[in-house]
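Visitor: my questions concern the predicted model and sequence given below.
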Amino acid sequence: MSHTAHIPSHRKPRRSASKIALRAGVAGGVLSTLAVAGASGPAFAAEPVTETIEMPTITADLSTQVAQSADATQQAANSYALQAEQDLAVAKAAKQAKADQALAEKKAEAKKKAEAEAKRKAEEARASRSAERTTLSTASHVAAPASGSVASVIAFLKAQLGDAYVMGGTGPNSWDCSGLTQAAFAQAGVSLPRVSQDQSTAGTPVSLDNLQVGDLLYWGSAGSAYHVGVYIGNGQYLDAANPSKGVVIQDLSGYPATGAVRVL
C-alpha cells in the first residue's frame, strides 16, 4: 500500500461526458421552448385575420380594355378639337358676313344719296330750262307781228336743244321730229299738221338752193316724207334727230334734205 493512499485527493471528481451531454440537451430544450413561446405569444394575442385581399392579375383582356380606353380618350380629345375649330370658323364667317352686310348697306346708302343728288340737279336744270323757254316764248309773242315771226320759231327751237327724242313726243321735254316743228311754228301762229308726210306739203315748195331761215325741210318724197326739220341759216338745220342725238343742230352737208317748203 502506498503511503499516500489514506490521504483524500483535493481534485473534484470528473463528471462523466454522458451526464454533461444530458444536461446540455435539457437546457437547450428548455431554451428552445421558451423562445418559441415568446415568439408566438404576441401572434396569438392579436385579432385573427378574417379577410383576404387578392391583387388583380393583369391579363390580355385587361390590356385590351386599357388600350381601348386610351383610344376613346384620344378620340374624344380629337372631337373636342374639331368642334372648337368649327366653332371658330363659324364665328369668323359670321363676323365677315356682318362686315360685308355693313359695307353693302354703306354702298347702297351712298348710291341712294348719289341718285338723289343727280335727280335734284336734273330737276334744277329742267326748271332752269323751262324758265328760259317761258322767257323766250313770252318775248317772241311780244315781238312777233300778227302774221307770225320767223324769229319766234327759231328762238323756240333753240330753247329745246338737248331735249330727248321720243317717238310720238310733243313736249315739253321730249319730242319727235314733226312734234317739234309743229310746236315751233305754233309760236308764230301757224298750225301745221301733226305728221311729217302732211307737213311736207303744208307750205310753198322752194328750191334747196334758195333756202331762207325758217323754211321747213323734209327727207323723203313730198307727201310721204319720213323726217322734217327747220333751216336756221349758214347751211345748218335744227331737228329732233333720233334717240341717240335728241334735239340738235346739224349741217345739211352731212345729211342733205330732199326738199323744202316755206310756211311763213
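Guide: Thanks, I have it.
Visitor: CA atoms for contacts and neighbours, from now on please.
Guide: Will do.
Visitor: show me where the chain has strands.
Guide: With DSSP state E, the ranges of strands along the chain come out as 164-165, 174-175, 204-206, 216-219, 227-233, 236-240, 247-251, 259-262.
Visitor: I'd like the ones you listed as CSV, with mean neighbour count and distance to Ala110 appended.
Guide: Putting those into CSV (neighbours: other Cα atoms under 10 Å; distance: least, Cα to Cα, whole Å) gives the following:
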stretch, mean neighbour count, distance to Ala110
strand 164-165, 24, 28
strand 174-175, 24, 30
strand 204-206, 15, 57
strand 216-219, 26, 48
strand 227-233, 23, 43
strand 236-240, 25, 36
strand 247-251, 19, 33
strand 259-262, 22, 52
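Visitor: putting a second one here so we can go through both:
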Amino acid sequence: MSAQTHVPSLLSRAGTASVLLAAVGGTMLAPGAVSEAHALPAAAKALDVAASMKGAPYSYGATGPHRFDCSGLTLFSYKKAGKALPRTAQQQYNRTHHISAAGRRQGDLVFFHSGGSVYHVGIYAGHGKIWHSPKSGQVVRLERIWSRSVLYGRVR
C-alpha cells in the first residue's frame, strides 16, 4: 500500500496534527511537550514584533505598546508571540534556557552582564545584531552587539 492509502486510517487513529507532523518528518511528542521546532516560530514572531517597534521611545519601566525599556520590549515581543516572560532582564535570564554563543539563533535573548548581574537584554536578530530599547533619550533600534560580556537564553 502507498502512504496515501494509509492517511485516512492514520487520521482517524492519531489525529490530524500528528499525521501532519509525521508527513513532514517532524517528531511526535507526548501531549503537552514542546519541541524545539515549536519554539522557533515563537522566537521568529517575537523578533518580528521587536523589529516592528523600531523608533518607539525608551521609557523606564514601560512595557509597550508605544514605549519600552529593554526588558519591557522583550516581554512585549514574546507576549505577542504567545510566550510569558517575567518583568526584568535578570528575571528573564533566570527563566530562559541558557545557550552558548555558537548555539544562538534569531529570536534568542541576549543578556548583557557585569559581574554576577544582568543589566540589559535584547532580541538576537542574527549577524551579531540585536533589537533593543537602549536607554533614556533613545529609541528601539537594531544595533551590533557592542560587548563581550553577554549571555544567551532561549525562551521555551
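Guide: Sure thing, it's come through. All figures in this text were calculated on a predicted structure; none of them were measured in a lab.
Visitor: out of the strands of structure 1, which gets nearest to Ser147 of structure 1?
Guide: Nearest of the strands of structure 1 to Ser147 of structure 1, taken as Cα to Cα: strand 259-262 at 14.2 Å.
Visitor: which stretch of structure 2 lines up against that closest one?
Guide: Mapping strand 259-262 of structure 1 onto structure 2 (TM-score structural alignment) gives residues 151-154.
Visitor: mean deviation of that stretch from structure 1?
Guide: Aligned to structure 1 and superposed, stretch 151-154 of structure 2 gives a mean residue distance of 0.8 Å (mean Cα distance after the TM-score superposition for structure 1).
Visitor: which residues sit against that stretch?
Guide: With contact meaning Cα atoms under 8 Å, 6 or more residues apart in numbering, stretch 151-154 of structure 2 is reached by 93, 96-101, 104, 107-113.
Visitor: ok, back up a step: reformat the strands of structure 1 as a markdown table; add distance to Gln74 of structure 1.
Guide: What follows is the strands of structure 1, written out as a markdown table (distance: least, Cα to Cα, whole Å):
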| stretch | distance to Gln74 of structure 1 |
| --- | --- |
| strand 164-165 | 77 |
| strand 174-175 | 79 |
| strand 204-206 | 104 |
| strand 216-219 | 92 |
| strand 227-233 | 88 |
| strand 236-240 | 83 |
| strand 247-251 | 82 |
| strand 259-262 | 98 |
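Visitor: and Ala44 of structure 2, what's its match in structure 1?
Guide: Counting by TM-score structural alignment, Ala44 of structure 2 corresponds to Ala151 in structure 1.
Visitor: helices or strands up against the longest helix belonging to structure 2?
Guide: Identified as the longest helix of structure 2 according to DSSP state H is helix 36-52. Applying 3 or more Cα pairs under 8 Å, 6 or more residues apart in numbering; DSSP states H and E, we find helix 36-52 of structure 2 packed against helix 70-80, strand 117-126, strand 129-132.
Visitor: repeat that with 6 Å
Guide: helix 70-80 (3 or more Cα pairs under 6 Å, 6 or more residues apart in numbering; DSSP states H and E).
Visitor: give the aligned range of the helix it packs on in structure 1.
Guide: Under TM-score structural alignment, the match for helix 70-80 of structure 2 is residues 177-187.
Visitor: cool, and stretch 122-130 of structure 2?
Guide: Going by TM-score structural alignment: stretch 122-130 of structure 2 matches residues 229-237.
Visitor: what's Lys111 of structure 1 aligned with over in structure 2?
Guide: Counting by TM-score structural alignment, Lys111 of structure 1 has no partner.
Visitor: hmm, I typed the wrong one, I wanted Leu161 of structure 1.
Guide: Going residue by residue (TM-score structural alignment), Leu161 of structure 1 aligns to Lys54.
Visitor: how far away is the residue nearest the centre of structure 2 from Ala81 of structure 2?
Guide: Residue closest to the mean C-alpha point of structure 2, counted by Cα atoms, centre = their mean, is Ala43 at 3.2 Å. Counting by Cα to Cα, to the nearest Å, the separation of Ala43 of structure 2 from Ala81 of structure 2 is 7 Å.
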